[in-house]
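1. no letters, just coordinates:
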């Protein structure tokens, strides 16, 4: 019989069938939990059931057959078994269930449910939907998430770790590289943001906090799908700025502001084109919504 680690017992239950594959001692097949944890090492002697026995050993003739109770634990077990049907071939094979909630178990394993159970939940941050949403591009979301947390290895962080690197920003060479400078106050980054200024955001944002404020503008909240297009655009710009920064450092190559803007525009069109079309009720698609912005038509001629 397979002996599961104690933490796995909390995640699994056994659905009683013929009980030929369920361990009498180590699987969780009664409300008492794994019986080895109830009886300890003396359990095999008290119940006269070997340590490697399956549950069907306790019901050889279709009835629960245990020796007279000689302890409180054995008496409790007999009471519990009196409420359970003995194993039988007509009930089919045993099955194992995975925890799907606080008090529910399902025959299918869910990584999401398991993660929600074993993790320590924390309050949702205000910007969670700005980073994680259904239409996201995973690598864009990851870089945006790291940028929001100020966890990207910018030069100010590398210097704080004791590394000998030049502090100057590789995009503008005018100031020290920090998260706020790299993505918002750098003249190169500001020029990229300015390319996309329009009905979505009137002026380039000054920090990630102002990006979150843009999401709450009436022109965004009042139009269906505008929030999704804006979130994709914000992440595409942040990702492209970070990518250009790395190219300049590690590949010794650089692109112009116009070239970066064209890359952002192309990635937006490709992603929005890959999304399912809207229902035939007159709803404007996200791609059409993006095309309705003045900047998208302007960029197509760069």
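-> Alright, I've got the coordinates. This is a predicted model, so every value here is computed, not measured. Residues are numbered from 1 along each chain as shown.

2. from now on I want contacts and neighbour counts done on CA atoms only, so please keep to that.
-> Fine.

3. ok, which stretches of the stretch 101-250 of the chain are helices?
-> For the stretch 101-250 of the chain, applying DSSP state H, counting those that start in this stretch gives helices covering 111-118, 128-131, 138-148, 155-160, 179-180, 187-195, 208-215, 218-221, 226-246.

4. try it against this one:
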């Protein structure tokens, strides 16, 4: 049989926590959740300490790993992390690729959304609106750079940036070619205006 925890926390007929003048929100909430002192004092059982994390049932054993997972929930894996961060990356280029993969590069479409009055046209071709997709794949000037690399490697990459981030992780069965293509992809991104 399990009993309520608390007889050690009662002092002079009241919860020792009740006399605390702290304005801490957690302590205030805890004070509201405490049962009446008489139900604890009249109990004939020993106190039992139970640990409960997230949606797990209470347990008499403490688990540091469960507590860590509760405090720091795991986020979902980013599908493009291997395209950006890999063993042989050049740090400066990987950082630039990370910014572009998160779509945080300052392109003209973003400047306009921020309220700046700038032309929306691409600086390279001066024909279409500048955004991430256009800047890396649709602009004839920049697309030619990437196309020259992929043709030389006898590869056909997907035409959309999001799809390329998935594809570039393993564009071929040859491991060394995959690394070279990722390095070239990073260098191509780094060379953008």
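-> Yep, that arrived. Values in this document were obtained by computation on a predicted structure and should not be read as measured data.

5. once they're superposed, tell me the TM-score.
-> Scored against TM-score structural alignment, normalised by the length of structure 2, the superposed chains reach a TM-score of 0.59; 148 aligned residues with a C-alpha RMSD of 3.7 Å.

6. still on that earlier bit, and of the helices of the stretch 101-250 of structure 1, who's closest to residue 287 of structure 1?
-> For these, the distance to residue 287 of structure 1 is smallest for helix 226-246, at 8.3 Å, taking C-alpha to C-alpha.

7. can you give me the angle that closest one makes with helix 138-148?
-> Between helix 226-246 of structure 1 and helix 138-148, the angle comes out at 80 degrees (axes from the mean of the first three to the mean of the last three C-alpha atoms, to 10 degrees).

8. quick test: name the residue nearest the centre of structure 2.
-> For structure 2, the residue lying nearest the average C-alpha position, counting by C-alpha atoms, centre = their mean, turns out to be residue 75 (5.6 Å).

9. just tell me what it corresponds to in structure 1.
-> Matched by TM-score structural alignment, residue 75 of structure 2 corresponds to residue 122 in structure 1.

10. ok so, going back, wait, which of the helices of the stretch 101-250 of structure 1 is closest to residue 43 of structure 1?
-> Of all the helices of the stretch 101-250 of structure 1, helix 111-118 sits nearest to residue 43 of structure 1, with 30.6 Å by C-alpha to C-alpha.

11. next, count neighbours for residue 131 of structure 2.
-> 20 (other C-alpha atoms under 10 Å).

12. quick check: it touching residue 112?
-> No: the criterion here is C-alpha atoms under 8 Å, and residue 131 of structure 2 misses it with residue 112 at 10.9 Å.

13. which one, of the helices of the stretch 101-250 of structure 1, ends up nearest to residue 297 of structure 1?
-> The nearest among the helices of the stretch 101-250 of structure 1, by C-alpha to C-alpha, is helix 187-195 at 11.5 Å.

14. residues in structure 2 aligned with the closest one?
-> Helix 187-195 of structure 1 corresponds to residues 140-148 of structure 2 when matched by TM-score structural alignment.

15. that stretch vs structure 1, average offset?
-> By mean C-alpha distance after the TM-score superposition for structure 1, the fitted stretch 140-148 of structure 2 averages 1.9 Å away from its aligned residues in structure 1.

16. if you count neighbours, what's buried in that stretch?
-> 142-143, 146 (16 or more other C-alpha atoms under 10 Å).

17. which stretches in the stretch 51-200 of structure 1 count as strands?
-> Counting by DSSP state E, counting those that start in this stretch, the segments of the stretch 51-200 of structure 1 that form strands are 95-99, 105-106.

18. nearest to residue 149 of structure 1, of the ones you listed?
-> With C-alpha to C-alpha, the closest approach to residue 149 of structure 1 among those belongs to strand 95-99: 32.6 Å.

19. against which helices or strands is the closest one packed?
-> Judged by 3 or more C-alpha pairs under 8 Å, 6 or more residues apart in numbering; DSSP states H and E, strand 95-99 of structure 1 is in contact with strand 12-15, strand 105-106.

20. export the ones you listed to TSV and tack on distance to residue 149 of structure 1?
-> Shown next, in TSV, are these (distance: least, C-alpha to C-alpha, whole Å):
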stretch	distance to residue 149 of structure 1
strand 12-15	36
strand 105-106	36
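
21. pick the most buried one from the ones you listed.
-> strand 12-15 (a mean of 20; mean count of other C-alpha atoms under 10 Å).

22. packing partners of that one?
-> Secondary-structure packing of strand 12-15 of structure 1 (3+ C-alpha pairs under 8 Å, 6+ apart): strand 95-99.

23. ok, now with 10 Å
-> If you count contacts as 3 or more C-alpha pairs under 10 Å, 6 or more residues apart in numbering; DSSP states H and E, strand 12-15 of structure 1 packs onto strand 95-99, strand 105-106.

24. turn those strands into a markdown table, including distance to residue 242 of structure 1.
-> Compiled in a markdown table, those are given as follows (distance: least, C-alpha to C-alpha, whole Å):
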| stretch | distance to residue 242 of structure 1 |
| --- | --- |
| strand 95-99 | 41 |
| strand 105-106 | 43 |
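
25. closest to residue 286 of structure 1 out of these?
-> That would be strand 105-106 among these, by C-alpha to C-alpha, at 37.4 Å.

26. residue contacts, the residue nearest to the centre of structure 2?
-> Contact partners of residue 75 of structure 2, counting by C-alpha atoms under 10 Å, 6 or more residues apart in numbering, are absent.

27. just to revisit the earlier point, may I see the helices of the stretch 101-250 of structure 1 arranged in TSV, with distance to residue 266 of structure 1 as well?
-> Formatted as TSV, the helices of the stretch 101-250 of structure 1 follow (distance: least, C-alpha to C-alpha, whole Å):
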stretch	distance to residue 266 of structure 1
helix 111-118	33
helix 128-131	20
helix 138-148	14
helix 155-160	29
helix 179-180	25
helix 187-195	14
helix 208-215	22
helix 218-221	22
helix 226-246	10
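
28. residue 154 of structure 1 pairs with which position in structure 2?
-> By TM-score structural alignment, residue 154 of structure 1 lines up with residue 107.

29. excluding sequence neighbours, find me the nearest residue to its match.
-> Once flanking residues are discounted, residue 107 of structure 2 sits nearest to residue 131: 5.6 Å by C-alpha to C-alpha, 6 or more residues apart in numbering.

30. how about the one you found, what's its partner in structure 1?
-> Counting by TM-score structural alignment, residue 131 of structure 2 corresponds to residue 178 in structure 1.
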